[in-house]
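K.L.:
Okay, here's the prediction I keep looking at, along with the sequence it came from:
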Amino acid sequence: MSPLFPALAAGSTRPALHFGDQALSHAELATVAGALAARIAGAPRVAVWATPTLGTAVGVVAALLAGVPVVPVNPKTGERELTHIVTDSSPALVLAERGVELPPILAALERLDTDVTGVMGEAGPAVPLPAEPSPEDPALIVYTSGTTGPPKGVVLPRRAVTATLDALEDAWQWTEADVLVHALPLFHVHGLILGILGPLRRGGSVRHLGRFSTEGVARELSTGATMLFGVPTMYHRIAEALADDPALAKALTGARLLVSGSAALPVHDHERIAAATGRRVIERYGMTETLMNTSVRADGEPRAGTVGVPLAGVELRLVDEAGAGITTYDGDTVGEIQVRGANLFTEYLNRPDATGAAFDDGWFRTGDMAIRDPDGYVRIVGRKATDLIKSGGYKIGAGEIENVLLEHPGVREAAVTGEPDEDLGERIVAWIVPAQADAPPSAEELAAHVGAQLASHKRPRTVRYLDALPRNDMGKIMKRALRG
């Protein structure tokens, strides 16, 4: 069976990972990750404290080499959410960089440090790499927020990872010569699977900025990097900076591929970047459960407002409200996107009910609404539900934020919606009926309350106070009335 990372198995001396002043070749990565893989072999699952560091990448690669499912953990996750993730996934041990302090629930587990000290400069694997596991074996369990309730653990098999990365090799003409620059977090699909595992599978390299900055993007793209991965918030900041930063414009002009994902990139930002650089940003469409479904191809038309065409191996259809297939590609008829293929997850961990409800005769119900142009390009127009907010590249469920807000003693009723934001794509808005009309809790207090229980990016950016929430005859909050 072919390896997940051919360049590691071959002991390639080409650069692989670069984080700040730390870097590893594929051969050096094989040395350190192979040794760590031998130590964790046989574990049922491992958690990885997913800071944007070289140690995180090493830990994930080690677990994948060992055939042990990885649970990436967002270091900014609040106590309640973290407790749910750890309890639900039951990792046997945790991998973290040396010296990093872990929260109590993870500190109680056996810990292995992902230490690369003394490895840089060595050649070849210290131990033989393990045999490649079955394609159906779980590779990662990534927790994703639904519209209500706690996050669900999406079990991604190895074949889903390879299917997506190999389809992107075709769509983006991705080769070992490519050098990727990105600054995304390493606990979700975009930053970890596409941004780290993608270059490693191709035998190329990645330069991670640690923290996004336009200066970092310009520096890396002007010194050999060929590709940039980002979310709309990053590209918005790039568009804002271009007028006063000729070095940034020159660096972007020289890039082979600029890719945006996780939410729609506004057409205004598309046009500003194209005008300043002569280069078009391409968009792709995916989600945790499916990895990547569509993309504008590197050799295709980079059409703003679309996410391109289905990737190789991905079947995509639109269905109407009755579940009937829509076959008219007229750029006008709206339907829900359903997909099937080797890129799909196998189950929601410990949630057979949710897994069953997610599929329609083998087709995964994405909940995203779209139209298709006559040439097959897909244009996403919104969510089937109204409770998923896309902010700063994150997909955020309104229900869990509402539940935490309602626990605040100063809150009688709460609703959460998204609102357009030039920087974040959408900002989180909390609509509050205070317990005492003359003494409402402040916006800062409510944001801190949410941030203490959930990840920091789930805090409301705006708070609006009402005497009552609009409800229908059944008592359900009418969120469209709030947005109106």
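P.N.:
Looks like it arrived, so ask away.
K.L.:
CA atoms for contacts and neighbours, from now on please.
P.N.:
OK.
K.L.:
now stretch 458-465, how far from the centre of its chain.
P.N.:
23 Å (Cα atoms, centre = their mean, to the nearest Å).
K.L.:
let me fix that: stretch 272-290
P.N.:
With Cα atoms, centre = their mean, you get 15 Å for stretch 272-290.
K.L.:
Now do the end-to-end distance for it.
P.N.:
In stretch 272-290, first residue to last residue: 31 Å (Cα to Cα, to the nearest Å).
K.L.:
Name the residues of that stretch that are buried.
P.N.:
Residues of stretch 272-290 classed as buried: 272-274, 276-277, 279-290 (neighbour count, 16 or more other Cα atoms under 10 Å).
K.L.:
Restricted to helices, list these.
P.N.:
272, 273, 274, 276, 277 (DSSP state H).
K.L.:
which residues touch residue 461?
P.N.:
With contacts defined as Cα atoms under 8 Å, 6 or more residues apart in numbering, residue 461 is in contact with 427, 428, 429, 430, 447.
K.L.:
ok, now which ones touch the last one?
P.N.:
For residue 447, the residues meeting the contact criterion (Cα under 8 Å, 6+ apart) are 459, 460, 461.
K.L.:
and stretch 429-447, how far apart are its ends?
P.N.:
By Cα to Cα, the extent of stretch 429-447 from end to end equals 11 Å.
K.L.:
all helices for the stretch 51-200 of the chain, in order.
P.N.:
With helices called from DSSP state H, counting those that start in this stretch, the stretch 51-200 of the chain shows them at 54-66, 79-89, 104-107, 158-172, 198-202.
K.L.:
neighbours around residue 50, how many?
P.N.:
Residue 50 sits with 26 neighbouring residues when counted by other Cα atoms under 10 Å.
K.L.:
my guess is it contacts residue 76, does it?
P.N.:
No: at 9.7 Å, residue 50 does not count as touching residue 76 under the criterion of Cα atoms under 8 Å.
K.L.:
try it against this one:
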Amino acid sequence: MKQVFDALRHHAATRPNDIAFEDDAGSVTWQCLASRVEHLARELDDAGAIVAIGLAGGIDYVVADLALSLCAKRQVPLPFFFSNAQNAHVLMDAGVGTVITNNPELFRALPRLKMVDAASIPSVTLTMRPYIGGAERVIYTSGSSGKPKGVVLGDRQLSASITALSNVVQADESDTHLSVLPLAQLLEQICGIFLPVVSGAKTVFRFEATKALFGAPIDPLVNAFEEVRPTTSLLAPAILSRWVDALEDRRASDSLRFVAVGGASCAPSLIGKAIAAGIPVHEGYGLSECCAVVAMNRPGDNYPGTVGAPLEGVQVTLDAGEIVVSGPTIMSGYLNRAAAPDVWRTGDMGHFDEGRLVIDGRKDALLVTGSGRNISPEWVEQRVNADPRVAGSALGLRQSDGALVLIVVAAAPVDMARIESHLTDLPLYARPEAVILADPSEPGLLYPAGTPNRTVVSELINTRPAVALATAAQRIAS
């Protein structure tokens, strides 16, 4: 993290009046940002060792994140998309004593917590202290059921990830990053805060665009790209699909030079449509346990269907098809559990194609049909997920007869013929025999990134009626 604060101090001294961050409420210059960070850090010096960030995003979040790092606290982001029960678990599990928030009413039920307002602006300009190191952050995995686990990351992991991703994105002072993903997610903390600070780029937050990730109208996101004219951004596949569909015959802003996509499997056909629409999409792969990114396609070396080569300094090997990662980005461990091993078994299956990593699916999600065929459900799901009407999908086996059944979570009406059209390039043995249509509000079915909760999927497939597809007879005959 030292490189972040060295860069912030440099920008504050050499470009004090340039805009660093902008959100729906206003903007902050580099000098004002450095002063606000120091001001909040002083207020937090005596706040205890563990502090949560209870903010949805924007400039206040940036100030809170940097201030907590500057004064060497352990910070715990509270995702606004977590349930009250999940965030209550996070607060208790992490031992949080202070929450930075602009809405203390959210935490009135926990009177033991101290509240700090991140929006306060110092009346005098303060000089930011040097970064001494030792800060940590705990990123809780976003389960929709059960209790999330806290991934502990510190200077070693973040510094290595920032350096490696800086070499991929190659941003500079001329860049503008449009931040869409929630800042409580580690990947957006790196790409929406740290990389822009290191490079001197400007970052713009548009919360209405962020809401589109959770089913809100797509127009604010489309408008944000047209009005802000960013050069870089980071998206999830589902929102990319909706954006491409909303563009229709138009092209995206010609200002864009690098758009990363990750968090879930992305169909090569969707990437092809996005590139044809003028969106320079580069798919990557990673997980919080490995500090967000393991591999990434690069400008000039972008191969849809792969997630690119491993990041510099990150070693990726395969053990019986399972992706194994080693290097400086491996987490310290899960909070309140044993330290992490030096080599992290991801649970994801993959293979290499000329040095570029290809993700085949989750090891524990592999389906074995009655005919002995091994099917990665992601292989089927990504084709359906490329449809902008689909918020997510999940393939599973019905216990009563061994049939492949596909759950389609439809954000808008979609007929069976359209669903079937997305599956025509699959071999018959991998095509679902039946479909269950589900609503995005189905409890616990999808995680925030759009990936399915396999436990809930199995329950629905084995208890809910399904509609047979027209090709089911073909599949059985084969």
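P.N.:
All right, it came through fine. Being a predicted model, the structure only gives us computed values, none of them experimental.
K.L.:
where does the TM-score land?
P.N.:
Aligned and superposed, the two chains score 0.73 in TM-score terms (TM-score structural alignment, normalised by the length of structure 2); 394 aligned residues with a Cα RMSD of 3.6 Å.
K.L.:
For residue 142 of structure 1, find the nearest of the helices of the stretch 51-200 of structure 1.
P.N.:
Set against residue 142 of structure 1 and scored by Cα to Cα, these come closest in helix 79-89, at 9.6 Å.
K.L.:
Which part of structure 2 matches that closest one?
P.N.:
Mapped onto structure 2 using TM-score structural alignment, helix 79-89 of structure 1 covers residues 84-94.
K.L.:
for the stretch 351-484 of structure 1, what spans make up the strands?
P.N.:
Secondary structure of the stretch 351-484 of structure 1 (DSSP state E, counting those that start in this stretch): strands at 359-360, 363-372, 378-383, 388-391, 394-397, 411-421, 425-434, 462-465.
K.L.:
what range in structure 2 does the third one sit on?
P.N.:
Counting by TM-score structural alignment, strand 378-383 of structure 1 falls onto residues 357-362 of structure 2.
K.L.:
got a list of what the closest residue to residue 13 of structure 2 other than its chain neighbours touches?
P.N.:
Distances taken as Cα to Cα, 6 or more residues apart in numbering put residue 31 closest to residue 13 of structure 2, at 7.1 Å, once the chain neighbours are dropped. Residue 31 of structure 2 makes contact with 11, 12, 13, 15, 16, 17, according to Cα under 8 Å, 6+ apart.
K.L.:
The equivalent of residue 28 of structure 1 over in structure 2: neighbour count?
P.N.:
By TM-score structural alignment, residue 28 of structure 1 lines up with residue 32 in structure 2. Residue 32 of structure 2: 22 surrounding residues under other Cα under 10 Å.
K.L.:
Residue 32 of structure 2 and residue 123 touch, don't they?
P.N.:
No: using Cα under 8 Å, residue 32 of structure 2 makes no contact with residue 123, being 10.8 Å away.
K.L.:
give me the element the aligned residue in structure 2 for residue 207 of structure 1 is part of.
P.N.:
In structure 2, the residue paired with residue 207 of structure 1 according to TM-score structural alignment is residue 204. Counting by DSSP states H and E, the element that carries residue 204 of structure 2 is strand 202-205.
K.L.:
Quick check: that strand compared with structure 1, mean distance?
P.N.:
Superposed on structure 1, strand 202-205 of structure 2 shows a mean distance of 1.1 Å to its aligned residues (mean Cα distance after the TM-score superposition for structure 1).
K.L.:
give the contact list for residue 201 of structure 1.
P.N.:
4, 5, 6, 7, 165.
K.L.:
now it: how far from residue 184 of structure 1?
P.N.:
To residue 184 of structure 1, residue 201 of structure 1 is 18 Å away according to Cα to Cα.
K.L.:
One more: residue 156 of structure 1?
P.N.:
Taking Cα to Cα, one finds residue 156 of structure 1 at 20 Å from residue 184 of structure 1.
K.L.:
ok, now residue 9 of structure 1?
P.N.:
If you measure residue 9 of structure 1 against residue 184 of structure 1 using Cα to Cα, the figure is 27 Å.
K.L.:
who has more neighbours, the two?
P.N.:
Taking neighbours as other Cα under 10 Å, residue 9 of structure 1 and residue 184 compare with residue 184 leading, 22 against 19.
K.L.:
mind listing what that one touches?
P.N.:
Contacts for residue 184 of structure 1 (Cα under 8 Å, 6+ apart) come out as 52, 190, 191, 195, 210, 211, 212, 230.
K.L.:
likewise residue 47 of structure 1?
P.N.:
Per Cα under 8 Å, 6+ apart, neighbours of residue 47 of structure 1: 70, 71, 72, 73, 91, 92, 93, 94, 95.
K.L.:
So it lies in a strand, does it not?
P.N.:
Yes: counting by DSSP: H, G, I helix; E, B strand; the rest coil, residue 47 of structure 1 is part of a strand.
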